[in-house]
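A.B. asks: model the following, please.
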Amino acid sequence: MPRHRRCSRLCRIVGGVSVGALLLLAGSGGHNAYSGRPVFSLPLGLGAPFPLVADSPAPPPFPFAADFSPSPSPSPQSQYSPFRLSDDSLARRLLPLRLRAGHSPPPQEADAVLLPDQEVLVLDDTEPTGDAICAFQGGASSPARPLGRLPASGLHSYVCRLPEPAQSFQQLQAPLLLHSSTSSAAAAALDPPSPSPGRALLNWSSDPIVFDSALLDGGDVLVFAKGISRRQGLQCLYRYSDGAGTMLASTPAISSVQQVTRCPSPPTPVKSGGSTKFLVTLGVTGEDPMPSLATFRRQQAESSSLTPHKSSICACTMGRNISKFLREWALYHSAIGVDQFFIYDNGSEDNLAGLVAQLISSGLNITTVPWPWTKVQEAGLSHCAATQQASCQWMAVIDVDEFIFSTSWAGLEKPSKSLLEPVISVDDSVGQIYLACYDFAPSGQTAHPPEGVCQGYTCRLKNPQRHKSLVRLDAVEPSLMNVVHHFKLKPAFKSIWTALARVNHYKYQAWSEFKVKFKRRVSAYVADWKDPINLDSKDRAPGLGVDDTEPKGWAQRYCEVKDNILQLLTTRWFGVGFGNPH
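C.D. replies: Below you'll find the model as predicted:
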């Protein structure tokens, strides 16, 4: 007897009509929009305008191939087939993007996802007015810590611990977010309301999730998602209101690699003006759309893209609890010619916002972008490169323990904002410049040096282990594929090595600092240090293994070459401990 596939819940809701049929109705007639050819299969272009040092590693090939390449874009007339949904509840079931809470008080719209380490991320559209708590089913609650406002949706993000009593529920519901302005935090903690039924809590570790989006200046929409099961036939789905009802529109994706899918611009509602909220997700014909946390508004995207001046060099980094290092890193790079800094904050708890405000008041141009998602560094760098093309010509893709430096500066009495200009003065065909990366050792330190990293760590491994890059943003390939801090480029551009500068990477710090790396790595494609895989990778510490117990003789490890050039130089330029608060 032939086996029949069980009809999904969504299939039953719409009376036996599959989601695939609806997508065919809303999309491009069901034809395959992709040729199946890989977007990228050749190494990056090589070359060097300057002599290379003897121990510079060979330029690396790009290690990933994309999942598909698009066929020619459909014409604007055939790109969309939006249709009206008279039943808004049906639209929610078709696109489970925003689950409206039915609790009272206070009325609110929130999304939530269970992160690793028993933390819950909650997105909320209410302006924060004081302390907040997360109220879970069963009466348990925990404080909600604000993380910042997401740029695309304008929603405020919070994180709270999943209380131990709530961990026993087999099917968790999303918590209610309660602000002190609507009910006393103390009273709420004593008798918190229970979440409304039906608001499922997504699980970051196991569920496929569309977690963010960005509307670009040219009209395309970047959709950030983890757990995409199929990319052939991938559709971008928008839900919005045109002033008369709820609309659903579907169109084939332009490209989809790693955790980034590029989608055509959504249709513009005629009656609702520039502040329309779009809900976006991804789906494949015949399958349910992915659960999504991603919304965006045209008005916010348009206002955020207005930039009066395009900087020559910017720096983009991602980190968590980096306040201890940020002042030294930003002051140094600002002095040598970096004009703007973009900090993707991965859930810091060390008053990063307060430090950034101080640095801004001292004249630095720093923007903080809340990026609460775990192990999606590549997606964050894609977001930075795509959204800042109007702001920056070149982007330094480095971490806060990495300092761009040239030994030719050793005799300078003071820094200059023109020091990096020779590095980026390259042929028009160059889209990316590789800098050899030298890993520094603990240098005998047993605690964070009070004078800072570039003055406190003074020996290193002899040969470079990795590389970092300066990338020309208009040369980045539209798929935004990147790995290990460099990007895939458009065919007309090439990547080169330079000997005019290098990166001092203060990687192996005092054990009290270094062991933090064991908590979680930010890259989606690098194993966490406690995972017993890829033990010989250069992303790990040689011979360290997977145990976060301090090994014997750690403070003296990896010290093959004495290198105190940057220590002496920054002492002359700025004084001792220039990164410390005054």
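
A.B. asks: going forward, measure contacts between C-alpha atoms and count neighbours the same way
C.D. replies: Fine.

A.B. asks: okay, how far is it across stretch 406-425, tip to tip?
C.D. replies: Taking C-alpha to C-alpha, to the nearest Å as the measure, stretch 406-425 stretches 15 Å from start to finish.

A.B. asks: tell me which residues in it are buried?
C.D. replies: By neighbour count, and taking 16 or more other C-alpha atoms under 10 Å as the criterion, the buried residues in stretch 406-425 are 406, 415, 419, 420, 423, 424.

A.B. asks: next, the third one: secondary structure please.
C.D. replies: Remark: residue 419 carries the secondary structure label coil [criterion: DSSP: H, G, I helix; E, B strand; the rest coil].

A.B. asks: nearest the geometric middle of the chain, what residue?
C.D. replies: When C-alpha atoms, centre = their mean is applied to the chain, the residue found nearest the centroid is residue 380 (2.1 Å).

A.B. asks: give me the element that one is part of.
C.D. replies: With the criterion set as DSSP states H and E, the secondary-structure element containing residue 380 is helix 377-387.

A.B. asks: following element in sequence after that helix, please.
C.D. replies: Using DSSP H and E, the next helix or strand after helix 377-387 towards the C-terminus is strand 392-397.

A.B. asks: who are the packing partners of the next helix-or-strand element following that next one?
C.D. replies: Read in the C-terminal direction, the helix or strand following strand 392-397 is strand 402-405, with elements assigned using DSSP H and E. Helices and strands touching strand 402-405, as assessed by 3 or more C-alpha pairs under 8 Å, 6 or more residues apart in numbering; DSSP states H and E, comprise helix 323-336, strand 502-505.

A.B. asks: run this one through as well so I can compare:
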Amino acid sequence: MKGPKGVGRKRRSSPRDVVSWSTLFWCTVFVVINCALFSGFSFYAFRFLIGKTFQPVLMLTWPAPSNKPISPITISVREVVMFPEQALVFLNNYPRTAHVFTKDDLHCVYFSANDSSRSQPRFNQPPIDIDGGDFHNQIVRCPRPPRSLTVSVGLKHNEDVPAVPSYSWDWLAYDALVDRDNTTIVFVKGLNLRRERISNTAKFECVYGWDFRTTRYLLRSDVVSIAQEIVRCKTPRSVLSFPRGPNNTVKVSVRVKGGGAKGILNTIARPAIRPGLANPTHWKEHEMCLCSMVRNQGRFLKEWVMYHAQMGVQRWFLYDNNSDDDTDVVIEWLRRANYNVTRHVWPWLKTQEAGFAHCALRARETCQWVGFIDADEFFHLPSGLMLHDVLRNQSNYDYVGEIRASCYSFGPSGLRRVPVQGVTVGYTCRLAAPERHKSIVRPEALNSTLINVVHHFHLRNGYEPVNVDRGVLVINHYKYQVWEVFKEKFYRRVATYVADWREEQNVGSKDRAPGLGTRAVEPRDWSHRFCEVGDTGLRDRVLQSFVDPQSRLLPWQEEGEGGDRVVQVQQQQKVIKRSVMMMRKIRERRKRKVFL
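C.D. replies: You can find the predicted model right below:
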């Protein structure tokens, strides 16, 4: 018997009951496209409804400043150098701090010399000044601590004061650089070597190291040359390969042989990057540059730079020797006025010769000729030529390494106040005979010892100095200005082998003013002294070339300083005639005394 139909059998599937793979695929594509369209429509609708102020939630992944701890400003002191009247504190700010400190940030902190922990400061004082415009080379000037005390610096809002080594200025290697021949040039104080003489290298050696508290691991090298306060050393290969930078820790010093550990100069000298190419090129970027060491010359620098720019100078290297006026501000003003002037902080006392040698090395790579003059000295070309005319004429002779120009010393010219039109216009009466000379040198011609006596350098074999004719080029040295300016010379002289005027040494030196002694007391006839010859040559050229036709002012004058120039010149001419007559009478009296 058959059961019902289909019972006991598997049902056979119908084609209508199965979905094909192609149908499933196209359905999936349709769903995906519709979802995408719907999402896009929703986004734009949402954007339209709420406007453009919407900020995606994704922006919250940027770390908010309030959620990230701010690194506190810290201070690191490298070392302290003690001068007779102040202490130089050298900061060692690392790039992670990158903070340029001001006098408002710091104070000078004084401790007992035996308190190594710096836990009990005696007292604080504000700094005298802070030098250096970037965080790599800031120098804090503090009043010198009393005996038995030492000094450091600290942040006003932080009680932590770093302990630092302190060195006396009179026994110190204070600067160093690696020259193009890979020798190290070290600038030192305290060896007391003879002026303008090459010393015996066998008596000294150079030492390099990271820690001078012990001599055990110091590297030793031979001295190549030593003269005055400049030592040239052979540089060990390991030092040459060591990375150099703002925080270079490799230091160099000089050891007097036979003196043991005590014969090594204290040092803060870290060899800087070599100043120039190993293979010098004949072509230089600038034909004429100037090097000068200045101190509190801010009010005269505009005239000095602007005048010499017109005469053909293209580059200025100014070594600032502890100025506390607006010298840095004036230099920055000149830079913004497109004068190629750089300020180099040079705090070292009575080191003008070393500073000039240092400057010669810096200028060597970019300057064909470099003049070494002071800020009160002006090149005057009576023939009407320009400096490049003189230099190109001398450059035709390969043996010429130095051009020497005679200096005429000008007196107060009857003035009692600083001339508003500048020194070149104000001072027009001078001594009849020239005093000394100053030089323009070819840096490539300098002797490797770098010996100089400020007025001229020692040259390499094959080079000679030449004296330029006084009708072509002279230097107007405004040496004896009005007393307000001149008395500053009593404070300190910058040359190494020149005694300060307050000392009894070398009273009869040409560096001093005759008859003044050691006290800065103004003589009654000061305004009429040093006036033997009226000389208006440079004044006439300045008034002809520099006066603005509309304002009648010179470019270095401020508004309101003009006055009636014709009346000023007439009055000054009368004073000069009177001064010349007085000087003649004085000479006649002296001759009579000698005759009697």
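
A.B. asks: related to what we said a few turns ago, in structure 2, which residues correspond to the helix holding residue 380 of structure 1?
C.D. replies: Across structure 2, the stretch matching helix 377-387 of structure 1 (TM-score structural alignment) is residues 352-362.

A.B. asks: average distance between the matching stretch and structure 1?
C.D. replies: Once the two are superposed, stretch 352-362 of structure 2 sits an average of 0.9 Å from its aligned residues in structure 1 (mean C-alpha distance after the TM-score superposition for structure 1).

A.B. asks: check the secondary structure at residue 162 of structure 2 for me.
C.D. replies: Recorded secondary structure, residue 162 of structure 2: coil (three-state DSSP).

A.B. asks: and it, what does it touch?
C.D. replies: Taking C-alpha atoms under 8 Å, 6 or more residues apart in numbering as the definition of contact, the neighbours of residue 162 of structure 2 are 76, 77, 118, 152, 153, 154.

A.B. asks: return the residue of structure 1 aligned against the first one.
C.D. replies: Residue 76 of structure 2 maps onto residue 108 in structure 1 when the alignment is built from TM-score structural alignment.

A.B. asks: what does residue 235 of structure 2 align to in structure 1?
C.D. replies: Residue mapping for residue 235 of structure 2 onto structure 1 gives residue 265, with TM-score structural alignment as the criterion.

A.B. asks: quick one, what contacts its match?
C.D. replies: Listed by C-alpha under 8 Å, 6+ apart, the contact partners of residue 265 of structure 1 are 219, 220, 221.

A.B. asks: which SS state does it fall under?
C.D. replies: coil.

A.B. asks: just put the helices and strands packed on strand 402-405 of structure 1 in a markdown table and tack on distance to residue 511 of structure 1 and mean neighbour count.
C.D. replies: Below are those laid out as a markdown table (distance: least, C-alpha to C-alpha, whole Å; neighbours: other C-alpha atoms under 10 Å):
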| stretch | distance to residue 511 of structure 1 | mean neighbour count |
| --- | --- | --- |
| helix 323-336 | 15 | 20 |
| strand 502-505 | 16 | 24 |
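
A.B. asks: and of these, who's closest to residue 275 of structure 1?
C.D. replies: Proximity to residue 275 of structure 1 (C-alpha to C-alpha) singles out helix 323-336 among those, at 35.0 Å.

A.B. asks: mean shift of the helix or strand following the closest one relative to structure 2?
C.D. replies: The helix or strand immediately downstream of helix 323-336 of structure 1 is strand 340-345, counting by DSSP H and E. Once the two structures are superposed, the average separation between strand 340-345 of structure 1 and the matching residues of structure 2 is 0.3 Å (mean C-alpha distance after the TM-score superposition for structure 1).

A.B. asks: how about strand 340-345 of structure 1, which residues of structure 2 does it hit?
C.D. replies: For strand 340-345 of structure 1, the matching stretch in structure 2 spans residues 315-320, with TM-score structural alignment as the criterion.

A.B. asks: tell me how far that stretch lies from the chain's centre.
C.D. replies: Using C-alpha atoms, centre = their mean, to the nearest Å, we find the averaged C-alpha position of stretch 315-320 of structure 2 to lie 7 Å away from the chain's own average C-alpha position.

A.B. asks: how about that stretch: buried residues?
C.D. replies: Buried, per 16+ other C-alpha under 10 Å, within stretch 315-320 of structure 2: 315, 316, 317, 318, 319, 320.
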